[in-house]
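J.: give me coordinates for this.
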Amino acid sequence: MQQSSAPPSPAQRLDLWLLHARFGRSRSACAQMATGGQVRINRQRVTKAHAQVRSGDILTLPAPDRKTVIVIRIISCAERRQSAPLARLLYEIIPEST
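T.: Here you go, the predicted structure:
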C-alpha cells in the first residue's frame, strides 16, 4: 500500500477569513478591501475576494487607522465569526523590523 502525504492545510476565501478575523464589519466590506487591491498575500497584490488563504500565509493589509499597514501571519481558519479574543487567535502580527 502506498502511504499518502500529509493532507494539505485547509484553504479559505480571503474575504471570509478577513471577516472571521474581524478585519471588517461585513463580508462586503472585506470583499471591497480585497478587490480594491489593499491586501497582499505573500507579497502578491490581490484583486479578487475569492483568493485562497491558508495557515502560514503572510498578509499585508491596512491597519485600522487606514494610515499604516500591518503584516500578519495566518495561524488558522475559522468556520464562522466569533468574539474578538477568539478571532485574535487566527493570526499573529509580525513586528516591523527596524
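
J.: can we go C-alpha only for contacts and neighbour counts from here?
T.: OK.

J.: ranges for the helices of this protein?
T.: For the chain, the helices identified by DSSP state H occupy 14-20, 27-35, 84-87, in order along the chain.

J.: between these, which one is closest to Ala78.
T.: Ala78 sits nearest to helix 14-20 of all the helices of the chain, at 6.5 Å, using Cα to Cα.

J.: isn't Ser76 up against Leu90?
T.: Yes. When contacts are counted by Cα atoms under 8 Å, Ser76 is listed as touching Leu90 (5.0 Å).

J.: what is the burial count for Pro85?
T.: The burial count assigned to Pro85 is 9, neighbours taken as other Cα atoms under 10 Å.

J.: run this one through as well so I can compare:
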Amino acid sequence: MSKQSTPELTKVRIDKWLWAARFFKTRNIAKQAIEGGKVHVNGQRAKASKEIELGMTLTIRRGWDELEVTVEGLSEQRRGAPEAQKLYNETNDSIEKRKLHSEQRKTLGILDLRTDTKPNTKQRRQIHRLKRELFE
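T.: Below you'll find the model as predicted:
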C-alpha cells in the first residue's frame, strides 16, 4: 500500500489559520475576535468562515497592538512557534507603528498620575482628549 499525500491547501478558514499561526490561543477566541471586528481581510471586516488564500493582507488588533500581516503560508494545524511564524510576514509599516505606539504608551505611563479618587466628568473628558491626541 502506498501512502496518500495530502493535497496542498489553497484555502483555509480564517479562524483556523489565526489559531494555527498562533495569534490566538484557541479557535473560539479567534472566532470571538473576528466577530468583534478585530480582524479585517484586505481592509474588509471578515466572518469566521471566510476562507483566506496566499497573499491576502490581514489587519489584526490584539490588545493595544494592531498588526498588519501578509499570508505567506496556509495551515489548519497548530504547530510550534518557529513554524507558525513562517505562515505570515508582518509589514514594515506595521512594525514601525507598533514601536511608536509602544513608546507613546510608555511615555503616557510615566505621566500617569494616580489619585485616590475617581476622575470627575471634566477630568475624564480631558484624559480622553489627551489620549486621542497622543494615539492619532
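
J.: return the most buried member of the helices of structure 1.
T.: Per-stretch averages of neighbours, counted by mean count of other Cα atoms under 10 Å, single out helix 14-20 among these, with a mean of 25.

J.: average distance between that one and structure 2?
T.: Superposing on structure 2 and averaging over aligned pairs (mean Cα distance after the TM-score superposition for structure 1), helix 14-20 of structure 1 comes out at 0.3 Å.

J.: where does that helix end up in structure 2?
T.: Residues 14-20 of structure 2 are the counterpart of helix 14-20 of structure 1, counting by TM-score structural alignment.

J.: gap between the matching stretch and the chain center?
T.: How far stretch 14-20 of structure 2 lies from its chain's middle: 12 Å, per Cα atoms, centre = their mean, to the nearest Å.

J.: for stretch 9-22 of structure 2, same thing?
T.: Using Cα atoms, centre = their mean, the distance from the centre of stretch 9-22 of structure 2 to the centre of the chain it belongs to is 14 Å.

J.: ends of it, what's the gap?
T.: One end of stretch 9-22 of structure 2 sits 18 Å from the other (Cα to Cα, to the nearest Å).

J.: now what about that stretch, what contacts it?
T.: 24-27, 30-31, 34, 48-54, 74-79, 81, 84-85, 87-88 (Cα atoms under 8 Å, 6 or more residues apart in numbering).

J.: what about the most centrally placed residue in structure 2, distance to Val39 of structure 2?
T.: Within structure 2, one residue has its C-alpha closest to the average C-alpha position: by Cα atoms, centre = their mean, that is Ile60, at 2.6 Å. Ile60 of structure 2 sits 5 Å away from Val39 of structure 2 when distances are taken as Cα to Cα.

J.: ok, Leu58 of structure 2 next?
T.: The gap separating Leu58 of structure 2 from Val39 of structure 2 is 7 Å, by Cα to Cα.

J.: again with Ala20 of structure 2
T.: Distance from Ala20 of structure 2 to Val39 of structure 2, counting by Cα to Cα: 15 Å.

J.: again, but for Arg78 of structure 2
T.: 19 Å.

J.: more neighbours, those two?
T.: When neighbours are counted by other Cα under 10 Å, Val39 comes out ahead of the other of Arg78 of structure 2 and Val39, with 29 against 17.

J.: aligned partner of that one in structure 1?
T.: Counting by TM-score structural alignment, which is the criterion used here, Val39 of structure 2 corresponds to Val39 in structure 1.

J.: what sits against its match?
T.: 33, 45-47, 59-62.
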